[in-house]
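Engineer: No sequence on hand, only this structure:
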């Protein structure tokens, strides 16, 4: 079976499991915001947050496999950075980091996640709401503490930070990352995918790791 087909099949099974988990969560209802209605949950919880981050994680990896099939290795890298974010944000809520209660940063991320983008969706330019993101270093530090039974906390935090920074180059278009698009005989910038280049082989291993 081709690798992309195997990854698609594996993610399909994971998607089925997520639909099954979703049966334990109250479905969203149509809530009025401004003059329109949007799907929103009546009850917010850390369980719901983690579930929804997982939904986004599976969707992102499905998109990454589609791009991989067409040779868009750079864009796969950007989506893997997103997937990393979702994974570590889920891990951030695995257990309370305060004294038998969520830490201030956990509560901060919780509030920010469920915050609406606009006070009034009918007036997006005039009612935007500022985000209050928890710094990535704090999330990585929390992962180090959660994984301390398996990894040295410093090593776990350092590894998470290094991978995050490396993949960020695909998101922001850093020079070294853009230059990965150049090659061939004669050499040129591959702007319609990178099928047939060494980058595809490299990202085969990366995608296996992320889906695993």
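Structural biologist: Noted; the coordinates are in hand. As the structure is a prediction and not an experimental result, all values here were calculated from the model.
Engineer: drop to CA atoms for contacts and neighbour counts, all remaining ones
Structural biologist: Will do.
Engineer: Which parts of this protein are helices?
Structural biologist: With DSSP state H as the definition, the chain shows helices at residue ranges 3-22, 46-69, 73-91, 104-114, 136-146, 153-172, 175-178, 198-211.
Engineer: What is the neighbour count of residue 141?
Structural biologist: 19 (other Cα atoms under 10 Å).
Engineer: and the comparison structure, right after this:
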């Protein structure tokens, strides 16, 4: 089958299990409603609960995982790297949001995070040029520090260093740093599509094989936070089968 075949197979399985979980979990929260604005209407979760936020993060996680696989299969290593960074960020956010529902301390930054998450991009709907607000955000290092205390309460410093290192690995693909762009060069020419056998492709594929496992595990945290043990156990079984 080859490693790309393995990546396709694992991702298909992971996406299928995660989408099944998504469809089951979304039945337990109030549905989106129409919100009118001058240009028509948009769908929104009016209640803006933590469970609804986790549900949206789950859908984004599924979509990004599937997209990263597609881009890698097309040799788009730089773009796949950017999506890996987004996947790392989503995994961080899911643990951060779910942890207080799993018995860990809730802090002020949780309320701050949710407030920014639900905030509309423009304060004058349908008129972006007239909007004046600037969306805030909780600093990434604060989220990582909280997660480190959850994951490793006896040694949060090391846990945070590990998380930061993973996060920084693909940051350059987001921001277009020179060394990441140079992945497209083979000593003679720059390639829009990087083929199997080229070092950047093989290294990216090798690392990508970890993502279906990590994403399904993060999804199980969401099911646990929802209190749906049946979905949690199904996802737990899924990521264990991926890891075997």
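Structural biologist: It's in. Just so it is clear, the model here is predicted, and its values are computed rather than measured.
Engineer: thinking again about what came up before, among the helices of structure 1, which comes closest to residue 36 of structure 1?
Structural biologist: Ranking the helices of structure 1 by proximity to residue 36 of structure 1 (Cα to Cα) places helix 104-114 first, at 18.3 Å.
Engineer: In structure 2, which residues correspond to that closest one?
Structural biologist: Here helix 104-114 of structure 1 aligns to structure 2 at residues 108-118, judged by TM-score structural alignment.
Engineer: Flag every buried residue along the matching stretch.
Structural biologist: Across stretch 108-118 of structure 2, burial judged by 16 or more other Cα atoms under 10 Å covers 109-110, 113-114, 117.
Engineer: ok, now stretch 80-94 of structure 1?
Structural biologist: Residues 80-93 are the ones in stretch 80-94 of structure 1 that count as buried (16+ other Cα under 10 Å).
Engineer: With stretch 177-193 of structure 2 instead?
Structural biologist: 180, 183-184, 193.
Engineer: what's the answer for stretch 33-53 of structure 2, then?
Structural biologist: 45, 48, 50-53.
Engineer: what's the closest non-adjacent residue to the aligned residue in structure 2 for residue 132 of structure 1?
Structural biologist: Applying TM-score structural alignment, one finds that residue 132 of structure 1 aligns to residue 136 in structure 2. Leaving out its chain neighbours, the residue that sits closest to residue 136 of structure 2 by Cα to Cα, 6 or more residues apart in numbering is residue 116, at 5.9 Å.
Engineer: now the one you found: how far from residue 218 of structure 2?
Structural biologist: According to Cα to Cα, to the nearest Å, residue 116 of structure 2 stands 22 Å off from residue 218 of structure 2.
Engineer: Could you do residue 10 of structure 2 as well?
Structural biologist: 16 Å.
Engineer: neighbour count winner among the two?
Structural biologist: Neighbour count, other Cα under 10 Å: between residue 10 of structure 2 and residue 218, residue 218 has more, with 25 against 20.
Engineer: Contact partners for the residue nearest to the more buried one when sequence neighbours are not counted?
Structural biologist: Excluding the flanking residues, the one nearest residue 218 of structure 2 by Cα to Cα, 6+ apart is residue 91, at 6.0 Å. Taking Cα atoms under 8 Å, 6 or more residues apart in numbering as the criterion, residue 91 of structure 2 is in contact with 61, 214-215, 218.
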